[in-house]
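*Asks:* here are the coordinates; sequence isn't available:
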């Protein structure tokens, strides 16, 4: 039975920046407001290199995969994803990528700064292979355009993890559960600009063309999310947060449809 992912995160649509006073992870309450307040001045003095981001993101994804139901490669979801992306190990800019499916009900997908891309089973349940691939292309676009790296840096500096002794040292111990939880909350609050979203959509379109995928796939994916949201019921409730914080999905879908029309000569 699918559960909910421990944080609601969808990078195809920017999320709300609201930070709750407390979040609960593993039965523990974490006072996020206090954690973020502590060391605010110190954050200004911290600089994270690209190597730091990749290392910390890799550790963060180990924690995420351990705390969410990651499907096995021989599961229905795992086999379906492998069929779609098994040939993709590196993308533009030499970015090495890895994929996985969280068996949760969220209609979500996200990328992290180490090249990890995770798809939620709820999204795979409602989308065709081409539409899922378009979403994956969008996430890759955020990676290639450094949106994810910049968002992760910002999340790190907004969280109490920045105060961990030697946190950016290659010999430092891994962060604690509480610090990873604070990072999850901060990362979930990352918000991309409309320009960044449009650029990621454009990358998804190019990605679809290069991989012989329906050029209308990104437009269809966005339209499907809009339809699900407007339909009401359980599936609608799974994407309410996404649409409440990013109401321009219909405009993006229209823009991508026009782009595909131009490409196909319609």
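*Replies:* Received the coordinates, thanks. From a predicted model like this one, the values you see are computed outputs, not experimental measurements. Numbering: from 1, shown residues only.

*Asks:* Going by C-alpha atoms from here, please, whenever you check contacts or count neighbours.
*Replies:* Fine.

*Asks:* wouldn't residue 236 be in contact with residue 224 here?
*Replies:* No. Here residue 236 does not reach residue 224: they are 11.0 Å apart, not a contact under C-alpha atoms under 8 Å.

*Asks:* Could you look up the SS state of the residue positioned nearest the centre of the chain?
*Replies:* The residue lying closest to the centre of the chain (C-alpha atoms, centre = their mean) is residue 110, at 1.7 Å. At residue 110 the chain is in strand, as set by DSSP: H, G, I helix; E, B strand; the rest coil.

*Asks:* Give me the distance between residue 32 and residue 159.
*Replies:* 8 Å (C-alpha to C-alpha, to the nearest Å).

*Asks:* Pasting the second one now:
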């Protein structure tokens, strides 16, 4: 069923329940679930970017971020700084000082690399990983990840397409969203497409494409 058809039917059901004394009573929980379904489908790229920006701001405040003169920052600037506008995306990047091995990118173009990952990878491998994460942004997988994070954190009701909604979320709620984003899993197809993006990124700039493997 096409999304437009689903939305039209869902909205009609909601309208009938609230105004026509319908004989079928779905109950508050069922109605809430239906409204949540509509909200998740109408969640735009702009909404995802605004919410991601706020969630990452919260994550930055709760992690130890490498300073501008830190060796990790200098290395990341050297190998990745020239790609901050890759594929028309406005990317901002920082290093989290932690032994964890991870990296992520969000819908607003935030790229965060963990020092633990940098410790075990050479420059080409690190670029391949970052290229993969940028692929998720370019392919809009990060919007799907944000939807999943909102569902997991049970915060769909707190967010809508209205721009003022993001500012009203508490730091605690933004923390929940950030944690849920980190835990979210992309589909196998999305991961494969991000790998392809990384390969093309490496090849385009003359890097060792074997690092993608």
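*Replies:* Structure received. The structure presented is a predicted model; accordingly, all values stated were derived computationally and were not measured.

*Asks:* on that earlier part again, pull up the overlap in contacts between residue 32 and residue 159 of structure 1.
*Replies:* Jointly contacting residue 32 of structure 1 and residue 159 under the rule C-alpha atoms under 8 Å, 6 or more residues apart in numbering are residue 182.

*Asks:* which one of these two has more residues nearby?
*Replies:* Neighbours were tallied for residue 32 of structure 1 and for residue 159 using other C-alpha atoms under 10 Å; the higher tally belongs to residue 159 (28 against 24).

*Asks:* now that one, nearest residue through space, not along the chain?
*Replies:* residue 36 (5.1 Å; C-alpha to C-alpha, 6 or more residues apart in numbering).

*Asks:* What's residue 202 of structure 2 aligned with over in structure 1?
*Replies:* When structure 1 is aligned by TM-score structural alignment, residue 202 of structure 2 is paired with residue 208.

*Asks:* list the contacts for its match?
*Replies:* Residue 208 of structure 1 makes contacts with 133, 134, 137, 214, 215, 217, as judged by C-alpha under 8 Å, 6+ apart.

*Asks:* Could you see which of those residues carry over to structure 2?
*Replies:* With both residues aligned by TM-score structural alignment, their matches' C-alpha atoms under 8 Å, the contacts of the contacts of residue 208 of structure 1 that structure 2 also has are 133, 134, 137, 214, 215.

*Asks:* Who's the closest spatial neighbour of the counterpart of residue 191 of structure 1 in structure 2, skipping the chain neighbours?
*Replies:* In structure 2, the residue paired with residue 191 of structure 1 is residue 185, using TM-score structural alignment. Leaving aside its sequence neighbours, residue 185 of structure 2 sits nearest to residue 145 (C-alpha to C-alpha, 6+ apart; 7.4 Å).

*Asks:* equivalent range in structure 1 for the host helix or strand of that neighbour?
*Replies:* Element membership for residue 145 of structure 2, per DSSP states H and E: helix 141-152. Using TM-score structural alignment, helix 141-152 of structure 2 corresponds to residues 147-158 of structure 1.

*Asks:* And residue 220 of structure 1, how far from residue 198 of structure 1?
*Replies:* 15 Å.

*Asks:* So which residues of structure 1 form helices?
*Replies:* Using DSSP state H, the helices of structure 1 run over residues 32-37, 40-43, 50-67, 76-85, 121-126, 129-144, 147-158, 177-188, 194-210, 217-231, 233-237, 240-245, 249-264.

*Asks:* hmm, who's touching the third one?
*Replies:* This points to helix 50-67 of structure 1. With C-alpha under 8 Å, 6+ apart, helix 50-67 of structure 1 has contacts from 6, 112-114, 116, 149, 152-153, 168-170, 174, 180.

*Asks:* The last one too?
*Replies:* With contacts defined as C-alpha under 8 Å, 6+ apart, helix 249-264 of structure 1 is touched by 13, 198, 201-202, 205, 215-216, 218-220, 222-223, 226, 243.

*Asks:* repeat that with 10 Å
*Replies:* Applying C-alpha atoms under 10 Å, 6 or more residues apart in numbering, the external contacts of helix 249-264 of structure 1 come out as 12-13, 194, 197-198, 201-202, 204-205, 209, 214-227, 242-243, 265-266.

*Asks:* Pull out the buried residues from the residues you listed.
*Replies:* Burial by neighbour count, 16 or more other C-alpha atoms under 10 Å: within the contacts of helix 249-264 of structure 1 this picks out 12-13, 197-198, 201-202, 204-205, 209, 214-226, 242-243.
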